[in-house]
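> Could you look at this predicted model? Sequence included:
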Amino acid sequence: MRTIAFLLFLGLLLPGPVSGQEEVEIGEQELRDLLHNKIRVVQHLALNPALLRDARRQNTTKLDLNEIKKRDEEWKNSDDLTHFKRSLQDNVSGRLLKRIVSSNPDFNEAFLTDDQGANVAAYPATSDYWQGDEEKWSESFNGGEGRLFLGPLERDASTDTYAVQISAPIFDGPETIGVLVVGVTLDYLSEKRGAR
């Protein structure tokens, strides 16, 4: 069993007072158990026709990888909510993801990518445009085979929160055409673990 070590501050998942930093190990199965309901929500959301349609539409443009990397650099070099970043919040999928994140305090972000890992929609704006070079995308896209992937608990730079990212493939029939990534907050994990 793979063990995921979490570095938590102020004992956020531990009962009782703890000072400084504590390392808490949560096995992969315990993490899956804690996230069971959220995994189901994300898998169901990955079936949404709007997400499928927008991923499919972007895939038909066949963006060149050099263009994707250029957009990624421009994205990372601006902390502002540029017109391009806003367009990924204002498209149909972006508005859907905004409603999901805004109405669920357990989620800190949600974004949809195409079959190359380029963002199709995102709320709030991610720290970079291209996810294709990151484990959360490559493990879920899985060479086109698509599979669920749970990332480690880590600080998310774009939202300045600790979260676990659930990555679910977007299927068009048998073909994986994108990945949906949703961040689940540390507060949710803490509450679920404390209730056990």
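Right, received. Where do you want to start?
> Could you use CA atoms for every contact and neighbour count after this?
Fine.
> all strands for this protein, in order.
With DSSP state E as the criterion, the chain has strands at 3-9, 21-27, 107-113, 119-123, 149-150, 154-156, 161-172, 175-185.
> and the fifth one, what does it pack onto?
When contacts are defined as 3 or more C-alpha pairs under 8 Å, 6 or more residues apart in numbering; DSSP states H and E, strand 149-150 packs onto helix 135-141, strand 161-172.
> Now do it: distance to the chain's middle.
Chain-centre distance of strand 149-150: 9 Å, with C-alpha atoms, centre = their mean, to the nearest Å.
> before we move on, what about the third one?
Here the centre of strand 107-113 is set off from its chain's centre by 5 Å, with C-alpha atoms, centre = their mean.
> Against that first model, consider the following:
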Amino acid sequence: MATDAHVAPMQDFANSTVKTWVADADLVAAIKAQNEKHAGLSQADIDAMDQKWRAETSASSQPMINEVLGHAVSQYLKKKKDESGGLVTEVFVMDSKGLNVAQSDVTSDYWQGDEGKWQKTFLAGPDAMFIDEVEEDESTQTFQSQMSMSIVDPASGEVIGAITVGMNVEAFL
């Protein structure tokens, strides 16, 4: 498999499909509400939230995870994933701090702000897109990559968050 053969098809999918997802008024409103709610968080607060999330991923009680997965926008993202016919493996949206706002599936961590998927999109401006390397998913035995892009408030043109879409690369090739 050519190392970059996945890039152009993923860019095309992002431009033709994911851009319509991130224009959804409810999704934009959810990001803006969380940005306002999290405006005063310190890095220590963020780290504590992330540690709580990570602990919940293997716990029987998951109030923080259930709250995020219960959002209507999470259900919207899950529906988009399900409608992709196996092309999309996961979808999650992050706020201005890199914290999860909504997601189709449970992520291993809550804070994405220390990773390229957030740093190379949210911090890079309104037209930023980042396509990560292809990796083999041990659980599904498929090759996957993540496409991330900035989310812009259509009213102000300001970058308010980012989206990451995991994709089954083999479905493109």
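It's in. From a predicted model like this one, the values you see are computed outputs, not experimental measurements.
> that older thread, rebuild the helices and strands packed on strand 149-150 of structure 1 as TSV, extending it with mean neighbour count.
Converted to TSV, these look like this (neighbours: other C-alpha atoms under 10 Å):
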stretch	mean neighbour count
helix 135-141	23
strand 161-172	24
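> Adding distance to Lys69 of structure 1 as columns, could you present these in a markdown table?
Shown next, in a markdown table, are those (distance: least, C-alpha to C-alpha, whole Å):
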| stretch | distance to Lys69 of structure 1 |
| --- | --- |
| helix 135-141 | 16 |
| strand 161-172 | 22 |
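> closest one to Val179 of structure 1 among those?
When these are compared by C-alpha to C-alpha, strand 161-172 sits nearest Val179 of structure 1, at 4.4 Å.
> Let me see the contact set for Ile4 of structure 1.
25-28, 152 (C-alpha atoms under 8 Å, 6 or more residues apart in numbering).
> If any of those are buried, give me the PyMOL selection for them.
Filtering these down to the buried ones (16 or more other C-alpha atoms under 10 Å) takes a single PyMOL command:
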select buried, resi 26+28+152
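> Now the aligned residue in structure 2 for Arg147 of structure 1. Nearest residue, chain neighbours left out?
By TM-score structural alignment, Arg147 of structure 1 lines up with Ala128 in structure 2. Nearest residue to Ala128 of structure 2 in three dimensions, chain neighbours excluded: Thr121, at 4.9 Å (C-alpha to C-alpha, 6 or more residues apart in numbering).
> dump the residue contacts of that neighbour.
Neighbours of Thr121 of structure 2 in contact, by C-alpha under 8 Å, 6+ apart: 128-130, 148-150, 162.
> Isn't Ala5 of structure 1 up against Glu25?
Yes: here Ala5 of structure 1 reaches Glu25: they are 4.5 Å apart, a contact under C-alpha atoms under 8 Å.
> Would you tell me which helix is longest in structure 1?
When structure 1 is parsed with DSSP state H, its longest helix is helix 28-45.
> So what touches that helix?
1-4, 166-168, 180, 182, 184, 189, 192-193.
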